[in-house]
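# fold the following.
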Amino acid sequence: METGRIFITEKDYLRLTNLMGSHTDHNFEDLEIELDRASIISDNDVPKDLVTMNSKIKFLDLKTNKDSIITIVYPQNSNTNEAKISIFAPLGSALIGLKKNQEINWKFPNGKTKSLKVLEILYQPEAAEDWHL
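Down below sits the predicted model:
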């Protein structure tokens, strides 16, 4: 895990905490830690370079030098064939709240630590004014 500063919108924070409360069969420890350390920002003041829910991003695995494109979604919308990764998945929890060019070291359930870097925000609902997402 990383202790660098992350940000989350009020709407995302409320939705995620409510969703975690209704899914008592999951372990949300990593996501809870991320939400606890996040600075909550107004939905109207979201920087365009911030990873929010439903953002499509390009990131780099710094150890393998492999880049990937994913969209971070709510669990009901996850689809690995479409690279839609649940916020409850370790990768989703690792990248939420980061900004472009920000890096994080994240320990995955298999015990391996990955160093990840956000390269680009390809789509962000707030920047596109897609308030319905």
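# every contact and neighbour count from this point should use C-alpha atoms.
Will do.
# tell me the helix or strand right after the longest helix seen in the chain.
If you go by DSSP state H, the chain has its longest helix at helix 10-22. With elements assigned by DSSP states H and E, the helix or strand that comes after helix 10-22 is helix 29-37.
# another for comparison:
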Amino acid sequence: MHATIHGERTLTDLDFARLSKLPEHQLPPALAELLDCAEVTSSRAVPGNVVTMNSRLETVDLLTRRRQTLTVCYPADAEPAVGLISVLSPVGNSLLGLKVGDTARWLAPNGEACAAEIAAILFQPEATGDYAT
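This is a model prediction of the structure:
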């Protein structure tokens, strides 16, 4: 079960620093790859259409067209039943750093390939002036 990284991804310097401090044995391979390859920018300069930590977004499943509201969060805050998705999960790390219009791709626990388009960012901490979340 893992996420696949496609295309360019952007992380804020704060997100990069916090995720880089996680113990290496906790990092899924796709998140470790993202940390190695992502463009890192200042929290004040990140565009408002980029998924950052604690962003709430709307996705559209490419197969079923089902819309879902998700928040990418740290593991301690995860509650999948209410849409709080850990960045360490395949879905969470496939969304982080993408922008509106991009497609996130990951493998479900049963090995099924999944994909969802980021339809909208409903809340991004940095866009509201919160540079410390």
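# who's in contact with the longest helix of the first structure?
Contact with helix 10-22 of the first structure is made by 28, 35, 40-43, 52-53, as judged by Cα atoms under 8 Å, 6 or more residues apart in numbering.
# now do stretch 107-115 of the second structure
Identification of contacts with stretch 107-115 of the second structure by Cα under 8 Å, 6+ apart yields 1-4, 61-63, 90, 103-106.
# and the residues you listed as CSV, adding distance to residue 127 of the second structure and secondary structure?
Shown next, in CSV, are the contacts of stretch 107-115 of the second structure (distance: Cα to Cα, whole Å; DSSP: H, G, I helix; E, B strand; the rest coil):
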residue, distance to residue 127 of the second structure, secondary structure
1, 32, coil
2, 29, coil
3, 26, strand
4, 27, strand
61, 25, strand
62, 27, coil
63, 31, coil
90, 25, helix
103, 22, strand
104, 22, strand
105, 25, strand
106, 27, strand
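# hmm, back to that, check which residues of the longest helix of the first structure are buried.
Residues of helix 10-22 of the first structure classed as buried by neighbour count (16 or more other Cα atoms under 10 Å): 12-13, 16, 20.
# so what's the most centrally placed residue in the second structure up against?
The centroid of the second structure falls nearest to residue 96 when counting by Cα atoms, centre = their mean (2.1 Å). Residue 96 of the second structure sits next to 9, 11, 51-53, 72, 87 when contact means Cα under 8 Å, 6+ apart.
# ok, now residue 117 of the second structure?
Residue 117 of the second structure sits next to 59-62, 100-104 when contact means Cα under 8 Å, 6+ apart.
# confirm it sits in a strand?
Yes. Under DSSP: H, G, I helix; E, B strand; the rest coil, residue 117 of the second structure falls within a strand.
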